[in-house]
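*Asks:* Show me the folded form of this:
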Amino acid sequence: MTGAEAGVFDPKKTREQEFRDGTAGRAVRPRDAATLILVRNDGPTPQVLMGQRHADHKFMPNKFVFPGGRVDPADSRIRPVEDLRSDVAKLLLARMRGTPSENRARALALAAIRETFEETGLAVGRLIDTPQRSKHKDWGAYFSIGVSPALGALDFVARAITPPYRTRRFDTRFFIADAEHIHGDPSKVAGSGELQGLHWIGTKDAQDLDLPNITRTILAEIDERLRLTSAAQKARAVPFIHFRKNQAIRDMLSL
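*Replies:* I've put the predicted structure just below:
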């Protein structure tokens, strides 16, 4: 399930603050998190949805990012109308920290959908006659519009762990889905306000934004993926960026 180590990450691309160790001390244990990259293919070139984090955020202030956030305990209790594809589930389980489980893998994908809905107002899912109910604020709002998560629409495209000795660390899985799986008009973006300036932008143009180093890396990966056939995209190995002895390492996860 795991490919051979691809080597040390290019040092020319690791100069930004989030890719360097900070103060000495005990490393903070990373928390599970998930990001969803939505792609519109209804124009001359593919576009992705990005927004800017507020200046008062302690984690990556002012940076342009994809919607996402940490996994909530409620995510593991949601029943999707369609489960993860088996290939995606296996890749998510590869080198999973702690005790690997399909429920944890499912919760990662559900967190990506929930955070996207919270931050953008866009519901990725499928209309159903009798939607679930949830006491969780965001899931309750999501279900209230009559949709249910269809995880088969998501592909797992990258994983990255925040460098050691940061005050906040995340073990983030990056998912991608076509905007055709959004219930409603994808141009009508209106989320919680956590991300400002939300807009659709081409992958090349996005490189000119003020980006975290990892987001720039993921954008390059997405740009390459979108040039491949659907079958080739599904067969492509998943980059896993983490740190060892103060060096950024890029491994590849594959079936």
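*Asks:* all contacts plus neighbour counts: C-alpha atoms, from now on.
*Replies:* Noted.
*Asks:* quick one: the strands in the chain?
*Replies:* Using DSSP state E, the strands of the chain run over 2-8, 31-40, 47-53, 64-65, 68-70, 123-124, 126-127, 147-148, 155-161, 170-178, 182-183, 195-202, 238-244, 247-253.
*Asks:* Alongside the first, I'd like the structure of this one:
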Amino acid sequence: MAHELHPDFAVKDASTVILVRDGVPGPEVFLLHRVGGMAFAAGMTVFPGGGVDPQDASADIAWAGAPVSWWAGRFGVDEARAKALVCAAVRETFEECGVLLAGPTADTVVSDTSSYATARKQLEAREYSFSDFLAREGLVLRADLLRPWANWVTPTGEHRRYDTRFFVAAAPAGQTADGATSEAASAGWQTPEEAIADWREGRTLLLPPTWTQLRSIAEFGSVAEVLAAEPEIPVILPTLYQEDGQRRVRFPGQDPYYGAGIHPWSNR
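*Replies:* Modelled structure (predicted):
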């Protein structure tokens, strides 16, 4: 039945990165279990990511890979916004799990990020900008290590709304994803199937965009196959509704999600 929700709220750009690596059974993804006190997606299991910082758009950085215009075309935005989304993707991945998609030259990537531990904390605290960090360390942002993957917008009616672009990237050799961020209670690598099983059995909570991306990655047999894919990127705008006293969200391919009998909005 129809239900009146909160009035619309401003939508903020965000970037999320699905880090993948090859495991014995197939690709594994890196997931963070968010702390319960977060203002958005509290307690949820998510990929690394976060909101775009205003400085991401104006960042003067060395850049390797397809030009910003290519990213603008893939995501259907102007070049300033595309640059901000890519910069935010690399910055948030570094802040949230210590993986840095950058290197001293356009065809290399740092093999160990432990020497940047202090800078990582300063970036998370917004003590200085990501572009300043890259310039100080003489690093080139490796946009070519990212692939565009999906675009989901938080439903109308939520207090915090994000227009989120999903990227995929292979975890660089030698770097360790650690999840050492104030926003995560724990973190680790799982196959998509394992992550979905944890959710289905009630051990974790997955929002529809995360659940959908896990299912999409599960279709591939290797990281190489994931990176070679060129998915269509329609804008997915779910809608909230009430059914049998429970708050639900309508989105493409939702039937298996609700078929599991899990309704994360029912207690909100």
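*Asks:* Would you mind giving the strands of the first structure as CSV with mean neighbour count added?
*Replies:* Output for those, formatted as CSV (neighbours: other Cα atoms under 10 Å):
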stretch, mean neighbour count
strand 2-8, 13
strand 31-40, 24
strand 47-53, 22
strand 64-65, 24
strand 68-70, 21
strand 123-124, 28
strand 126-127, 18
strand 147-148, 24
strand 155-161, 23
strand 170-178, 21
strand 182-183, 16
strand 195-202, 18
strand 238-244, 20
strand 247-253, 21
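*Asks:* The ones you listed: which one's closest to R225 of the first structure?
*Replies:* Across these, R225 of the first structure has its closest neighbour in strand 155-161 (8.8 Å, Cα to Cα).
*Asks:* Just give me the mean distance for the closest one relative to the second structure.
*Replies:* For strand 155-161 of the first structure, the mean deviation from the second structure after alignment is 0.7 Å (mean Cα distance after the TM-score superposition for the first structure).
*Asks:* Leaving out the residues flanking it, which one is nearest to W200 of the first structure?
*Replies:* Closest residue in space to W200 of the first structure, ignoring its immediate chain neighbours: L49 at 4.5 Å, by Cα to Cα, 6 or more residues apart in numbering.
*Asks:* re earlier: could I get the strands of the first structure as a markdown table with distance to D21 of the first structure?
*Replies:* Formatted as a markdown table, the strands of the first structure follow (distance: least, Cα to Cα, whole Å):
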| stretch | distance to D21 of the first structure |
| --- | --- |
| strand 2-8 | 16 |
| strand 31-40 | 18 |
| strand 47-53 | 22 |
| strand 64-65 | 21 |
| strand 68-70 | 22 |
| strand 123-124 | 36 |
| strand 126-127 | 42 |
| strand 147-148 | 41 |
| strand 155-161 | 13 |
| strand 170-178 | 15 |
| strand 182-183 | 38 |
| strand 195-202 | 26 |
| strand 238-244 | 10 |
| strand 247-253 | 9 |
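*Asks:* Tell me how far the residue nearest to the spatial centre of the first structure lies from A112 of the first structure.
*Replies:* In the first structure, the centroid-proximal residue (Cα atoms, centre = their mean) is T35; its distance is 1.8 Å. Using Cα to Cα, to the nearest Å, T35 of the first structure is found at 5 Å from A112 of the first structure.
*Asks:* same question, E102 of the first structure
*Replies:* From E102 of the first structure across to A112 of the first structure, the span is 16 Å (Cα to Cα).
*Asks:* picking up where we left off before, so which of the strands of the first structure comes closest to S134 of the first structure?
*Replies:* If we rank these by Cα to Cα, the stretch that ends up nearest is strand 147-148, at 11.7 Å.
*Asks:* how far apart are that closest one and its match in the second structure?
*Replies:* Its aligned residues in the second structure lie a mean 2.8 Å from strand 147-148 of the first structure after superposition (mean Cα distance after the TM-score superposition for the first structure).
*Asks:* for that strand, packing partners?
*Replies:* Secondary-structure packing of strand 147-148 of the first structure (3 or more Cα pairs under 8 Å, 6 or more residues apart in numbering; DSSP states H and E): strand 126-127.
*Asks:* Which part of the second structure matches the strand it packs on?
*Replies:* Under TM-score structural alignment, the counterpart of strand 126-127 of the first structure in the second structure spans residues 103-104.
*Asks:* Equivalent analysis for stretch 52-66 of the first structure, please.
*Replies:* With TM-score structural alignment as the criterion, stretch 52-66 of the first structure aligns to 33-47.
*Asks:* Spit out the contact partners of V17 of the second structure.
*Replies:* Counting by Cα atoms under 8 Å, 6 or more residues apart in numbering, V17 of the second structure makes contact with F47, P48, G49, A89, T93, F166, F167, V168, A169.
*Asks:* Return the distance of L240 of the second structure relative to D178 of the second structure.
*Replies:* Relative to D178 of the second structure, L240 of the second structure is positioned 34 Å away (Cα to Cα).
*Asks:* the more surrounded of the two?
*Replies:* Each of L240 of the second structure and D178 has its neighbours counted (other Cα atoms under 10 Å); L240 has more, 20 against 16.
*Asks:* Leaving out sequence neighbours, find the closest residue to that one.
*Replies:* Nearest residue to L240 of the second structure in three dimensions, chain neighbours excluded: V249, at 4.4 Å (Cα to Cα, 6+ apart).
*Asks:* Give me the aligned partner of V8 of the first structure over in the second structure.
*Replies:* In the second structure, no residue is equivalent to V8 of the first structure according to TM-score structural alignment.
*Asks:* Not counting its neighbours along the chain, what's nearest V8 of the first structure?
*Replies:* That would be I249: by Cα to Cα, 6+ apart, it lies 4.5 Å from V8 of the first structure.
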